[in-house]
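J.: Sequence below, structure please.
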Amino acid sequence: MPERYGSWATLHTRFRRWARDGTFERMFRAAQARAGAAGDIEWLVSVDSTIVRAHQHAAGVRKGGSASRESAGPEAA
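T.: The predicted structure is shown next:
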C-alpha cells in the first residue's frame, strides 16, 4: 500500500471497523443509487427456477452390494 494510507495495522483496523459498522454497504448503496439515477445500470433480472427430478432409484447403487458386473461386450470373451 502507498505510504500515504498509513501503516498496514492502521489500514487493517480501519477496514475491520468499516466492515463491521456498515460503511462499505452504505458506500455501495450510494454508488448504486447514483449510477441508477444516471441511467448507468440496467435493472434486468433473470431467474431460472428449473427443477429436474430423478427417480428414487436413480441415485444409488444396486441392492445386494456394490459388486461390479462383467460386461457382455466383446472384451469379456
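J.: contacts, neighbours, all on C-alpha from now
T.: OK.
J.: list the contacts for residue 62?
T.: Residue 62 makes no contacts at all, as judged by C-alpha atoms under 8 Å, 6 or more residues apart in numbering.
J.: how much space is there between residue 64 and residue 58?
T.: 15 Å (C-alpha to C-alpha, to the nearest Å).
J.: The structure of the following sequence is requested for comparison with the preceding one:
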Amino acid sequence: MIDAIAWKFQTGSQWVHLPEKYGSWKGAYTRLRNWAIDGTWERVFTALLAQADADEDLEWVVAVDSTIVRAHQHAAGARKKGTRPASLATTPSAGPGAG
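T.: Purely as a prediction, here's the structure:
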C-alpha cells in the first residue's frame, strides 16, 4: 500500500492510472484518506523523525529567498490602478443615543 501511495505522488499521475501491481487504485486512495483522517500519517512521521533524531541523522536546512517566496503586489503596499479616492467626510449619526 505504501508503494502505491508513493508511486502516485512521485509520478503525479491520477489515481486511476495506478499500475495493477499495486492493487486497486480505489483501495489505495481510500487507505490514504483514512490514514490522513485518523492521524496515522502524523504518527508515522513523528516516529520517523524521533528515530532519525535519536540516530543523529537529522540535519535541518531552511533556505528562503525572493525567488521562491513572493508577496502579492497588494500585500506589498502597491497602489491599485487609478487614483486614490478622497476620504469621505465624517457626519454625526442620527441614530438613537447620538447627540
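J.: ok so, going back, settle it for me: which of residue 64 and residue 58 of structure 1 has more neighbours?
T.: residue 58 (9 against 6; other C-alpha atoms under 10 Å).
J.: burial measure for residue 6 of structure 1, as a count.
T.: 10.
J.: Now check it against structure 2: what is it aligned to?
T.: By TM-score structural alignment, residue 6 of structure 1 lines up with residue 23 in structure 2.
J.: before we move on, what about residue 26 of structure 1?
T.: Counting by TM-score structural alignment, residue 26 of structure 1 corresponds to residue 43 in structure 2.
J.: Is that match part of a helix or strand, or is it coil?
T.: Under DSSP: H, G, I helix; E, B strand; the rest coil, the three-state class of residue 43 of structure 2 is helix.
J.: Contact partners for it?
T.: By C-alpha under 8 Å, 6+ apart, the contact list for residue 43 of structure 2 is empty.
J.: And for residue 49 of structure 2?
T.: Counted by C-alpha under 8 Å, 6+ apart, residue 49 of structure 2 has contacts residue 58.
J.: State the distance from it to residue 41 of structure 2.
T.: Taking C-alpha to C-alpha, one finds residue 49 of structure 2 at 12 Å from residue 41 of structure 2.
J.: now swap in residue 58 of structure 2 and tell me
T.: For residue 58 of structure 2, the distance to residue 41 of structure 2 - C-alpha to C-alpha - is 19 Å.
J.: more neighbours, these two?
T.: residue 41 (15 against 12).
J.: For that one, which non-adjacent residue is spatially closest?
T.: Leaving aside its sequence neighbours, residue 41 of structure 2 sits nearest to residue 35 (C-alpha to C-alpha, 6 or more residues apart in numbering; 6.0 Å).
J.: Assign a three-state SS to that neighbour, would you?
T.: helix.
J.: Structure 1: strands as residue ranges?
T.: With DSSP state E, there are no strands along structure 1.
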